[in-house]
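J.: Here you go, sequence then predicted model.
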Amino acid sequence: MKAISNKFRGLFAFLVTPTAEDGEVVDEGRLRELIDLHIEAGMHGLTVFGSTGAIGSFSEEERRRVIAVAARHVAGRVPLVAGTGAMTTAETIRMTRYAADQGVDAVLVVPITYWPLRDSEIIGHYEAIARSSTVPLGIYNNPTTTGTDIKPEVIARLAELDSVAFVKESSGDPARISAVRHLTGHSVSVFNGKDSIAPECFAAGADGWFSGGCNVLMRECVRLFALGHEAPRDFGAVLAYFETLYPIFDMQSRCGTIRVAHSGLALRGHDMGPPRRPLRPLEASDRAMLERLLSGLEATMPARPLAPAK
């Protein structure tokens, strides 16, 4: 059985991709700033070009540049994962090889496709990527966004591949965490990818949490993860603290995490520019609501960021 690497545990931020010129240019200076903010807040790992990073909004050349800049700036301080999913298997393999060459710790592959994929096509896609990958490979199941649901039985089959190291399960069903753990014999790390069900996934035994909302709630998400994962775990405290954050996580579900993340960062004094068109930040009424929600959080903040997981 494969041993689960400690690199693939903990809270990993899904970074927004900072922009300038109304979203049309990647802002490398802001990217470095955002990386530093997350590391200083105690984040255990970082991901570029997850869904919150608008993976489908940027060209292959732009994505290569962001991965290179991020890898150099992170410089091994925390694990770095690069999203390398693409419309075709060939492009995904190119991006995966490039990311590996830049020194990322792993790649995360979501099946970006216009056509919902059959199970046999999903398996063939990941098998080809795994054969070509020199870094650990993560499977990203996000059926709401992609229209393709990678079921636990398929994940279990893919987990037999040597390079598959972890799964990001974003279906919104906590039972999927338990199913994947059971069917894989816990041979891969299982991450929750839905912020609004974090406590349920902690209880189900998730090894980690890929979060888009932690762009806005950096220290808060670090604190919540520590309450749910570090001994002595106290689920009463988890639920009590989660209740203070839930309205923002719920807004992500209703309005879109990428809109909330860009708008929330600006409201918290770290403007990272807007998402690329046609996506836009929150409309005025939703932005005002988010501002009210954020203003009520300061009393719940710890005096200093919690230390990263060992």
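T.: Everything's here; your move.

J.: going forward, measure contacts between C-alpha atoms and count neighbours the same way
T.: Noted.

J.: show me where the stretch 201-310 of the chain has strands.
T.: 208-211 (DSSP state E, counting those that start in this stretch).

J.: Comparison target, given below:
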Amino acid sequence: MFRGSMVAMVTPMQAQDGVRDPVDEEGLARLVDYHVEHGTDAIVAVGTTGESATLNYAEHERVIRIVVEAAAGRIPVIGGTGANSTWEAIELTRSAHKSGCDGALLVVPYYNKPTQQGLIEHFSAIAEAVPIPQILYNVPGRTGCDMLPETVARLAELPNIVGIKEAQGTVERARELVERCGDLIDVFSGDDFNALATMQAGGKGVISVSANVVPRQMHELCAAALAGDYEQASAINAQLSALHQALFSESNPIPVKWAAEQLGLIGPGIRLPLTRLAVEHQERVRAALTQAGAR
């Protein structure tokens, strides 16, 4: 259902006091146009990179609605609707469905460390409550809970669970998921640095941070890999590899928001406890943007 380079899009904000920086709604709509024009294959709105953790409930719903309206059917929109409360995740997913999202991205519940059975019941409840296509999101480095392949295999039997964004960090995990679940759901890389290897293992694309600033290159990388042209994909990936690493020189989305600001795509707003990129990392990110051909 979803393929290629899917940008985990930043949420532009107007710089105010770092606590209540308002969402730049006009800038948000312009970003959607930018991604449509530069070949991005789908937009994820209000994921981790979109500062879901710093937006309140009403803002969360409104950002998704604006992105859907701005996309106007030109590009699929996936709403980030996960939460560590099953009821809240259901409500956010219902809202995204009503707003016209093409899919929902549901992160493993964070902080409360559910069991594997708890994960099965959590995601099953959301899938049963809302008919929208749903992508699971495993990122144990942030959630403190690793959703194991056998758990994913059970959830893959639910008809509206259509994919998983796997950010456990190893290609071996992605390969195991493809082997276990590849005939039921699609596997997407959650890490730009191993996106190509994941697609070589049978994955269908990447939910990408780097695509915020090099959308055309990420689209071309994915298109080549999915067509089996690994020589071309590898050449593009080599050009982007320094950027993939530099954009995690501090916690995401700090570096990518700074990079997008340098390219004139967004303003400087970011909400505490996130801060602007430290000076000692700025030259590394700037050099990586140049090497990647960002403009």
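T.: Looks like it came in fine. Bear in mind the structure is a predicted one, so any value in this text is a computation, not a measurement.

J.: Show me what Val68 of the second structure lines up with in the first structure.
T.: The equivalent of Val68 of the second structure in the first structure is Ala71 (alignment by TM-score structural alignment).

J.: Next up, the contacts around its match.
T.: Contacts for Ala71 of the first structure (C-alpha atoms under 8 Å, 6 or more residues apart in numbering) come out as 80, 102-104.

J.: Stretch 234-247 of the first structure aligns to what range in the second structure?
T.: Counting by TM-score structural alignment, stretch 234-247 of the first structure corresponds to residues 229-242.

J.: same deal with stretch 202-211 of the first structure?
T.: With TM-score structural alignment applied, stretch 202-211 of the first structure matches the range 199-208 in the second structure.

J.: Can you tell me which helices and strands the helix ranked longest in the second structure packs against?
T.: Taking DSSP state H as the criterion, the second structure has its longest helix at helix 230-246. Here helix 230-246 of the second structure touches helix 195-200, helix 215-226, helix 279-292, going by 3 or more C-alpha pairs under 8 Å, 6 or more residues apart in numbering; DSSP states H and E.

J.: Switch those over to CSV; also include mean neighbour count and distance to Thr49 of the second structure.
T.: As requested, those are exported to CSV (neighbours: other C-alpha atoms under 10 Å; distance: least, C-alpha to C-alpha, whole Å):
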stretch, mean neighbour count, distance to Thr49 of the second structure
helix 195-200, 24, 17
helix 215-226, 23, 15
helix 279-292, 16, 17
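
J.: how close does the residue nearest to Asp234 of the first structure when sequence neighbours are not counted sit to Cys214 of the first structure?
T.: Distance criterion C-alpha to C-alpha, 6 or more residues apart in numbering; nearest residue to Asp234 of the first structure, sequence neighbours excluded, is Leu227 at 6.5 Å. Applying C-alpha to C-alpha, to the nearest Å, the value for Leu227 of the first structure to Cys214 of the first structure is 15 Å.

J.: Would you mind measuring from the counterpart of Arg181 of the first structure in the second structure to Val152 of the second structure?
T.: Per TM-score structural alignment, the equivalent position to Arg181 of the first structure in the second structure is Val178. Per C-alpha to C-alpha, Val178 of the second structure is found 11 Å from Val152 of the second structure.

J.: what about the equivalent of Thr151 of the second structure over in the first structure, how many residues close to it?
T.: Aligning on TM-score structural alignment places Thr151 of the second structure opposite Val154 in the first structure. For Val154 of the first structure, the neighbour count with other C-alpha atoms under 10 Å is 16.
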